[in-house]
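Peer 1: Test case, fold it:
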Amino acid sequence: MNTTRRSRRLLAVAAASSLAIAACASDDSATPDEGADAVESVDDTAGGDEPETTDAMEEEADPADDGEAAPADDEAPADDEAAEPLDAGNTGEVGGSGCGIPHGAYEDGDAPAGEVRVAWNQAAYSFNSATNRGNATANNNPLYLMNAGGFSYYDADLNYINNDQFGTCTIDSLDPLTVTYTINEGVTWSDGVQVDAADMLMTWASQSGVFNDADTVVTDTGVTAQADADGAPVLVGPDGDDVTAADVDTYDAAFDPETGELLDGFTYKESTGVSFDSSSESLELITETPEISEDGLSLTATWDSFYVDFALTGPFPGVPSHVVAQNALGIEDPAEAKAALVEAIQSSSTEDLKPISESWNRDFDATALPDDPSVYASFGPYNLTDFGDDGTMVFEAREDYTWGPQPGVQTIVYSIIGDPTAAVQAMANEEVDVIAPQATSDILTQLEGIADRGVVVRQGDGATYEHIDLAVANAGPFDPATYGGDVDTARAVRQAFLLSVPRQDIVDRLIVPLNENAEVRNSLTQVPGSPAYDAIVAANGSDFYAEADPEAAAQILADAGVETPIDVRNLFADDNPRRASEYELIRDSVSQAGFNLIDGRDINWGSNLANPSLYDVTFFGWQSTAIDVTGTEANFVTGGQNNFYGYSNETVDALYEELQTTTDQARQDEILGEVEAVLFDDAFGLPLFQFPEVTAYNSTFVENVSSIAIAPTVFFNVWEWTAA
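Peer 2: Here you go, the predicted model:
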């Protein structure tokens, strides 16, 4: 079927979540950092195929590959070197900055010049990465080029920098938490319209959930539909009668079993309610409509309760509000359109908010250059000038951009090469200058073989980690509904499957050749080597899965009275050598316990993550997008953005709710340890390994290329690149 039977709570958005689905040329991963303070997202960088959210998020989205990133450079960004030394001042305190360390003025530098060619492994498909469907590295990379230098960004040392040339975030109060966000006059979208409080109000409205109707749901294709009692979209059959998910056979028969698309004659039942395809754990705590200043440049938001990661999760501008209003309300003049949108939000007008939500949900999706340039309006250093059917994008430095770090390269060509070997060959042929391919021993050898041509290779551990997750609410082998609602039997089947996964064998065969010190990762929230990792692993129950034991797994199934073989559909990224090898190793091992692992590799695996009716198990990578405390929340809480599988546990939800307001680091670590203990006991899934990462660039054609271990990895300092 073409939708997820999910709770009515919408998925968290990348802006609020640290994880994103990563889809890199190298791997399939997400984008948030895995530590106690990391955000995750599915990574779709040149190295992987994951989503990005937040982590974030992942990103959620269309994962590309592993979403791998190269290690951070030791050198500070040129802009930071040129500016006065950074001073945290009273950042985080009343009267101080609520979104990082203020940067100050940037040096003008030379005019941008030359061209740099980058290859990634997955094409963009939306200019709105805040939707559930758009939260992916595939979209976030191009959007970073277009909108970098907004309120905040990370530097080479992972300092969180407030670009106060764009705007400021002033903390008015910590109890209640109140922050005023001000965008400087003269900061404009690429169509010349001022970026202002209306854009921030649009972000709050779309991610706070305040206007979402419980009887309305957004499908995985972005269609707004009436929801049934289970939160699934109601269908209308050929005879005009309603079809709900409660009528399982008829409902499932309405979808193509191969593609998940609705068959001819069936449509989604239109809803009269509002539903934005996004959510944010942070912005959901702002239930009162934020106030807008008289000049329209400032927005003041007050949280109902303290949120520990508020600096990362404010109502920062996303898509242009005037474009949403123009499309939704049919108002041509941008100023009038924005005014109408503000009025609709402030008055809670369902009549206007419904078309506004539908425009926000869908109008910014695109796989080629839209006829309407407002769809890809940007406020950063680069304008998109071309977007071919093959996914290739061309960016030109914006002439009037003065409110952030100044770009050194005039033109960036962003091409799509899914096969990592082909990406290396393109670099050898001097067709591309920067790549981040999936890290394998063969790829590394090939890159080292062209070092004499000026190719510089950087490798190391990244923030992306591979994991395997189980769908628990899809009427499949891991769903209690399959066993008449017997929770214990379903849990036993999940335990048996995970106990059969050969994690050590996967690491030894696929990762150790790239990193001789590589180990199995045993934490769902912590990066190996982080301060809390060892203590959490010692207490989280992961030792039950320390070694693959198909024989013991078979006994668990026998004791539970479950007949074998058990068919398990496995969704994973196509055109990804490492993922194919993982599948084969897992297939051969779990078969010994009585599981028949069905090959479900799919080029569109990322967009299908939100539809677990198509699969029972999946593996990909999460890549961090921020350094935060609550970044893993969207993966595990009920209805979380990255929780595609229907998993719900009241204890986990309560622990993350406590974490949101906890500032004591020791208690933060305790909470995450308690969360992990529940997840391992429930057999939610397993972490597999930390990604090895490879980034390569041709120093003959480009200089100052570096990377950091969170999204946007190699693009983080794109303004410092120079065409050699």
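
Peer 1: When you work out contacts or count neighbours from here on, use the C-alpha atoms and nothing else.
Peer 2: Fine.

Peer 1: Count the residues that sit near E288.
Peer 2: When neighbours are counted by other CA atoms under 10 Å, E288 registers 14.

Peer 1: so who does it touch?
Peer 2: Listed by CA atoms under 8 Å, 6 or more residues apart in numbering, the contact set of E288 reads T302.

Peer 1: From what I see, T392 and I417 are in contact.
Peer 2: No: using CA atoms under 8 Å, T392 makes no contact with I417, being 9.5 Å away.

Peer 1: One more, so I can put them side by side:
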Amino acid sequence: MRRTRAVAITALAAATMVVVAACGSSSSSSSTTSATSGATSASGSSAAGGGTSGDSGTITYAQEQEWYDYNSGSSSGNATANQVVLNQVLRGFSFVDNTGTVQMDDEYGTIEKLSDSPLTVKYTFNDKAVWSDGQPVGCADFLLAWAANSGRYNKDGTINQPGTIPAEPAYIFDTASTSGIDQTQKPTCADGDKSVTLTYDKPFVDWQVAIGTSAGSSILPAHVAAKAAGIDTAGLVKAVETDDVATLTKVADFWNTGWTLDKAKGLPDATTIPSAGPYYVAAWDPGQSVTLKKNDKWWGTPAKTDTVVIRYISQDQQVSALASGEVDVIEPQPNPDVNAALNNLGNAVKADYGSQFTYEHMDLSVKNGFANEKLREALFKCAPRQQIVDNLIVPSNPDAKLLNSLMLMDFQPGYDQISQASGFANYADVDIEGAKAAYAASGEAQGKTIRVIHIDPNPRRTNEVALLKASCDPVGFNIQDVPLSSDKFGPTLSAGDYDIALFAWAGSGLLGSIPSEYLSTGGQNYSGWNDAQMDQALNSLATLTDTSKALPLLTTVDQRLAANYYSFPIFTFPGVVAMKSNIEGPVLNATQTQATWNMQDWARTG
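Peer 2: All right, here's what the predicted structure looks like:
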């Protein structure tokens, strides 16, 4: 596959563009190993919806969390569970590879910077670009992506100008992020055009991946959303051109929820979820698997394997599934047991290890149980961060350390400096007396119920909540464990229906997407945080033209998060991709795209 014109991200710029949970893992931090103890690989067994792993035309990949939305750009669909399925179903103008580099996908189309002042970027779709249902990819698809991610249209019918963000945004499109695109002028094009030009009012640090990227802001089929709204693509183009909010609201109603899967109804019709990549979604067996098949309408280099089956298998069962031949590729969280089990498989498997931009943390909602700053302070002081790492992480990952920054991972340049200045280290160990004093100062009655949501099943997170409860209940809290299935967690998180959200953000090394998480008006700020100093630093971060100046801004954001008791980090995740020895192609990608970022290159060699 020809993907050229790399745009390198500096080491410091590799911070976070996030989805609910690994950018890039460089050659210096990842290694490919083949164990040597002499085990042999068993033949494949039948995979739901897609042949067997022994079939040379099928490769089976194990994934923990189930696919639940075709639209990974919405606030509820913004999750790794969806991205791993869609990486090669919805291609784009760019993507982040395994080295942390933004690559331009010239098979999909081209991006050309026309000017720096003002920043002006021309997007051109491949002349042969069509959806798998035969509809051409073009102007209407781009305008739908722009309208959805621009934050331009409000539910009350009003229209925001570039850079004007309401104090309490109520956009018609429930997008995960408006970063960058909210600084652009409305693009114009005619229905059927293959080129569109985007002009920014301000510089944007991540303009290469601002729109139409497989890094998290995919181009979706406008003709499908238009039909649901009772119009065609020409009508959608006109609605954007004329700022027809009433018509666009009908489009947005479908964009927000129309692509969300319903287990009772099964896989939507192929015309509802068409492909613009090497694979299309051929089958979905809820709770079991998703089957992807080669897309004959894909105009670029064909996928090397006809069928990829994504099997839903829990982390602790994935090595066994690989050993038995049930699957060909796995991506468990490495620990001594997993590493030893892989090593025991000998030359039958290969494994690619490295660091991930995925980090565990807890967010405290100021919209619900933690509007009172003194209560947040009490929780910070009783939360057993170091104990969580020591008791739950170190036994399986002896190199694990407490993370003291939400902006940089502990393997990144600048981490030592930012972690010393952030203030999180002050809350490594519990301070029960200080927590009791803060709780008393809050004026709250004893026994305040605090709901902690997390994805389930996940025994480690259940234990994290148990440790939090054991430490914080004596202070005055009543910690309640609220486990949710992966398809319920995303919508609950985006709705802000929690007091504490315990989860992992998975990043992709993009500075420009950090503001969405922490700005007072950010699309991923589900907890309602609002701090003027933090907003100022985040707005400056998004418009940087020299990323070497990012560290002081990132430090300010960390400091304000700690000083306001908004959110605290706990630990980072290591990563591994393991595969049968006769499988070529899978490479660890530490971003939210995970191993399927290059699925089209996977092949069986024998």
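
Peer 1: picking that back up, show me which of T392 and I417 of structure 1 is the more surrounded one.
Peer 2: I417 (25 against 22).

Peer 1: didn't that one look like it was pressed against V118?
Peer 2: No: with contact taken as CA under 8 Å, I417 of structure 1 and V118 are classed as non-touching, separated by 9.8 Å.

Peer 1: Please say which position in structure 2 Y382 of structure 1 maps to.
Peer 2: Aligning on TM-score structural alignment places Y382 of structure 1 opposite Y279 in structure 2.

Peer 1: ok, and for stretch 388-399 of structure 1, which residues are buried?
Peer 2: For stretch 388-399 of structure 1, burial by neighbour count (16 or more other CA atoms under 10 Å) applies to 391-398.

Peer 1: Likewise for stretch 601-617 of structure 1?
Peer 2: For stretch 601-617 of structure 1, the buried set under the neighbour-count rule, 16+ other CA under 10 Å, comprises 601, 603-617.

Peer 1: Show me these that map onto strands.
Peer 2: Judged by DSSP state E, the subset of these located in strands is 601, 617.

Peer 1: In helices only, show me the buried residues of stretch 601-617 of structure 1.
Peer 2: Among the buried residues of stretch 601-617 of structure 1, the members falling in helices (DSSP state H) are 605-608.

Peer 1: From the residues you listed, pick the one nearest E81 of structure 1.
Peer 2: G606 (39.0 Å; CA to CA).

Peer 1: Which residue in structure 2 occupies the aligned position of the closest one?
Peer 2: Using TM-score structural alignment, G606 of structure 1 sits opposite G490 in structure 2.

Peer 1: so that match sits right up against S76, yeah?
Peer 2: Yes: under the criterion of CA under 8 Å, G490 of structure 2 lies in contact with S76, with a separation of 5.0 Å.

Peer 1: Strands of the stretch 151-300 of structure 2, residue ranges please.
Peer 2: Per DSSP state E, counting those that start in this stretch, the stretch 151-300 of structure 2 carries strands over the ranges 195-199, 279-285, 289-294.

Peer 1: Can you give the distance of the first one from its chain's centre?
Peer 2: Between the centre of strand 195-199 of structure 2 and the centre of its host chain there is 26 Å, according to CA atoms, centre = their mean, to the nearest Å.

Peer 1: The corresponding residue of structure 1 for Q315 of structure 2 and D164 of structure 1, how far apart?
Peer 2: Correspondence of Q315 of structure 2 to structure 1, assessed by TM-score structural alignment: P420. Distance, P420 of structure 1 to D164 of structure 1, by CA to CA, to the nearest Å: 39 Å.

Peer 1: try V568 of structure 1
Peer 2: From V568 of structure 1 to D164 of structure 1 the distance is 52 Å (CA to CA).

Peer 1: So for these two, which residue has more residues nearby?
Peer 2: Taking neighbours as other CA under 10 Å, V568 of structure 1 and D164 compare with D164 leading, 25 against 21.

Peer 1: Return the residue of structure 2 aligned against the more buried one.
Peer 2: Alignment note: D164 of structure 1 maps to D106 in structure 2; criterion TM-score structural alignment.

Peer 1: Who are the contact partners of D505 of structure 1?
Peer 2: L585 are the contacts of D505 of structure 1 under CA under 8 Å, 6+ apart.

Peer 1: Using the three-state scheme, assign it.
Peer 2: Under DSSP: H, G, I helix; E, B strand; the rest coil, D505 of structure 1 falls in the helix class.

Peer 1: With the one 4 residues further on instead?
Peer 2: Secondary structure assignment for R509 of structure 1 (three-state DSSP): helix.

Peer 1: What about the residue mapped onto G314 of structure 1 from structure 2, how many residues nearby?
Peer 2: In structure 2, the residue equivalent to G314 of structure 1 is I211, according to TM-score structural alignment. Burial of I211 of structure 2 is recorded as 25 neighbouring residues (other CA under 10 Å).

Peer 1: And for R569 of structure 1?
Peer 2: Here the number of neighbours of R569 of structure 1 (other CA under 10 Å) works out to 21.

Peer 1: Hmm, it is touching Y615, no?
Peer 2: Yes: contact between R569 of structure 1 and Y615 holds when scored by CA under 8 Å: they sit 4.9 Å apart.

Peer 1: Now the common contact residues for these two.
Peer 2: Joint contacts of R569 of structure 1 and Y615 (CA under 8 Å, 6+ apart) are G600.

Peer 1: Just give me the longest helix of structure 1.
Peer 2: Using DSSP H, we find that the single longest helix of structure 1 is helix 665-682.

Peer 1: Kindly confirm my reading that S419 of structure 2 forms part of a helix.
Peer 2: Yes: membership of S419 of structure 2 in a helix is supported by three-state DSSP.

Peer 1: What helix or strand is S516 of structure 2 located in?
Peer 2: Taking DSSP states H and E as the criterion, S516 of structure 2 maps to helix 514-518.

Peer 1: okay, that helix sits on what stretch of structure 1?
Peer 2: Taking TM-score structural alignment, helix 514-518 of structure 2 hits residues 632-636 over in structure 1.

Peer 1: and that stretch, which residues are buried?
Peer 2: Neighbour-count burial for stretch 632-636 of structure 1 [16+ other CA under 10 Å]: 632-636.

Peer 1: Identify, from those, the entry nearest to D191 of structure 1.
Peer 2: A634 (34.3 Å).

Peer 1: What about the residue nearest to that closest one when sequence neighbours are not counted, how many residues nearby?
Peer 2: Nearest non-adjacent residue to A634 of structure 1, counting by CA to CA, 6 or more residues apart in numbering: G640, 4.2 Å away. The tally of other residues near G640 of structure 1 (other CA under 10 Å) stands at 29.
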